[in-house]
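need a structure here:
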Amino acid sequence: MQIFKNIKSLQYFLAEERQKKRSVGLVPTMGALHEGHLKLLNQSQKENDITVCSIYVNPAQFNNTDDLKKYPRDLDHDQFLLEKQACDVLFSPSDKEMYPEGNLNGIKLGFGKLEQVLEGKFRPGHFSGVGIILSKLFHIVNSDKAYFGQKDLQQCSVVRKLIEELFFSTQLVIVPTVRENNGLAMSSRNTRLSEKGKDLAANLYHAITKVKNLIEEGEKIEVARQAGISTLKEQPKIRQEYFEVIDKRDFTTAADITPKSEIAVCVAAFVEEVRLIDNVLVFS
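So this is what the prediction gives:
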């Protein structure tokens, strides 16, 4: 596995690979790798000649400095997993490399309504930071495809808009969420949970799945949503932030079922003071 910390050296290496007509896949991560990330890598390896995994905890996308400080970091273990997976390239730059002027509050990106609902509403500035770092990575790597997990469903919509609006040649590939045996969506933040906390957090999946099943059985959306909310309220140690049924095309609230409905049930909640998100697609 080739390891790069410098942008120019990575670009030089990739330019040589492209001269050999090799396709490039990008898996952008913030480290603390788990089976979900490895599934993204595996998908990229199947579809590309070269796979680049980036590991960078991007400070510009954290609206909570405490969350940034507590974000799990274990580059040595991540490198071990990538080598075991036979990843071609690891790009792990420093803050100075990615933000040479040291200014995290310079350029801002806007994503319209996506910034006003769910993650955008509760994490102001988050998607601007995501858009900036991905713009940098797309420019640096210039990959044919980039791989993201469905768990970050709203982020996937942000990435799609970013690619469309800024004319990046990268193709977005969304890979289904990978889950623990109890249903808990795999996340780097899960490392901050105790074993009891992980079992408790699995209730997020059970609640949104209940809503999905009720809607698919013909129940009205709002009735189903309230049933999901009530299910989580039975767990007083879970602090709900939002619980919504949305049209995943624009993330507006879904009110009725139509033949063209593309619906998702989305939740964010705190377990042991760790913020977790999850979603399931309805009629899928």
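
okay, CA-based contacts and neighbour counts for the rest of this
Noted.

mind listing what's buried in stretch 192-201?
Neighbour counts over stretch 192-201 (16 or more other Cα atoms under 10 Å) mark Arg192, Leu193, Gly197, Lys198, Leu200, Ala201 as buried.

got it, and stretch 223-240?
In stretch 223-240, counting by 16+ other Cα under 10 Å, buried: Ala224, Arg225, Ala227, Gly228, Ile229, Thr231, Leu232, Ile238, Arg239, Gln240.

coming back round to it: might you specify the subset of the buried residues of stretch 192-201 located within helices?
Using DSSP state H, Gly197, Lys198, Leu200, Ala201 are the members of the buried residues of stretch 192-201 that sit in helices.

Now for the first one: which residues touch it?
What that stands for is Gly197. Val271, Glu272 (Cα atoms under 8 Å, 6 or more residues apart in numbering).

want to put them side by side, so please do this one too:
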Amino acid sequence: MVINSKTSLQEVLEIIKKEGKTVGLVPTMGALHDGHLSLINFAYSYCDTVVVSIFVNPTQFNNASDLEKYPRNVNNDAGFLKQHNSKTIIFTPDVSDIYNDKVEAESFDFGSYVDFMEGEFRVGHFDGVGSVLKRLFDIVKPDKAFFGEKDFQQLMVVKKLVKITDQDVEIIGCPTSRNEFGLAQSSRNFRLTDSELKVAELIYKALSKAKKMFDNNSIKEIENEIVNMFKDEPAFELEYFSIVKENDLIPTKIKEPKQNYRAFIAAFLGEVRLIDNMALNY
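Model prediction:
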């Protein structure tokens, strides 16, 4: 079922909720792939009904070219979901449904969650994410919303968002879906050639190397090793590699006891920017 307006969606969901059924939301920007399907299947393990929103959010792109090149094909996305799970509700709102007449991002105080990594290199990005999700949560009023751990920084931001806005929705993180070589599933992968997809495996290899080294090497040694791995692959341009404490997402140089650490990476392969992350000590 494809629904284009928020009024129609709310009418359908009102009936579902009156029947005592739980509703899950999987927010997407389309270009659906197996990673999204993994999220949707995960959502069905918690909820009776799942809404998949498809909306390319203009306020979270700080690069106009990225927004223009982002793949869009709602018919393909609907066909993909119908093939795998025909009962899923697809919500494809217009910009006016989300932002009315004022297409701009709100400002949120996400604290240290947005000071580094994506927040540093994509200034304002998370205000855009928060703005669209706040509105989607208001429209759908889901019991639970599901986000992949590939965007772990975003996951932490969204959990902070619902505290700031006091919205009654549980945020659930889902394991990263990867291909057979470890590359995280992403809509941006569609822009890579077959040979570039092979090169892109370096991201997973680098994260796995960092995890393997974590117990017996200093953070500086790990960082040097990862930087050198990318220097040996000229097709890649490493933007950042950071090891952070999960509780605050602040890059650290010293390992502390009883802390969970995670490595984050962003790199350009040609014009395509890829990100990923991995838990290091659990």
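
And the TM-score between them?
Between these two chains, after superposing, the TM-score reads 0.96 (TM-score structural alignment, normalised by the length of structure 2); 281 aligned residues with a Cα RMSD of 1.2 Å.

Make JSON lines out of the ones in helices among the buried residues of stretch 192-201 of structure 1 and add distance to Lys96 of structure 1.
Output for those, formatted as JSON lines (distance: Cα to Cα, whole Å):
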{"residue": "Gly197", "distance to Lys96 of structure 1": "36"}
{"residue": "Lys198", "distance to Lys96 of structure 1": "35"}
{"residue": "Leu200", "distance to Lys96 of structure 1": "39"}
{"residue": "Ala201", "distance to Lys96 of structure 1": "36"}
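
now, which of these sits nearest Gln85 of structure 1?
Lys198 (25.9 Å; Cα to Cα).

need the contact list for that closest one.
Counting by Cα under 8 Å, 6+ apart, Lys198 of structure 1 has contacts Leu184, Asn190.

Which element is encountered next along the chain beyond the helix or strand where Val157 of structure 2 lies?
Applying DSSP states H and E as the criterion places Val157 of structure 2 in helix 152-165. Using DSSP H and E, the helix or strand that follows helix 152-165 of structure 2 in sequence is strand 170-174.

how about TSV for the buried residues of stretch 192-201 of structure 1, with distance to Lys260 of structure 1 added?
Listed next are the buried residues of stretch 192-201 of structure 1 as TSV, based on distance: Cα to Cα, whole Å:
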residue	distance to Lys260 of structure 1
Arg192	40
Leu193	39
Gly197	38
Lys198	36
Leu200	35
Ala201	32
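
Which two of these have the greatest separation?
Across the buried residues of stretch 192-201 of structure 1 (Cα to Cα), the longest gap, 13.2 Å, separates Arg192 and Leu200.

Where do the strands of the stretch 151-282 of structure 2 begin and end?
For the stretch 151-282 of structure 2, applying DSSP state E, counting those that start in this stretch gives strands covering 170-174, 236-245, 261-269, 272-279.

which residues sit against the last one?
Going back to what we said before, that points to strand 272-279 of structure 2. In contact with strand 272-279 of structure 2 (Cα under 8 Å, 6+ apart) are residues 150-152, 184, 188, 191-192, 203-204, 207-208, 211, 260-268.

Repeat that for the first one.
When contacts are taken as Cα under 8 Å, 6+ apart, the neighbours of strand 170-174 of structure 2 outside the stretch itself are Leu39, Phe42, Asp143, Lys144, Ala145, Phe146, Phe147, Gly148, Glu149, Leu155, Val158, Lys159.
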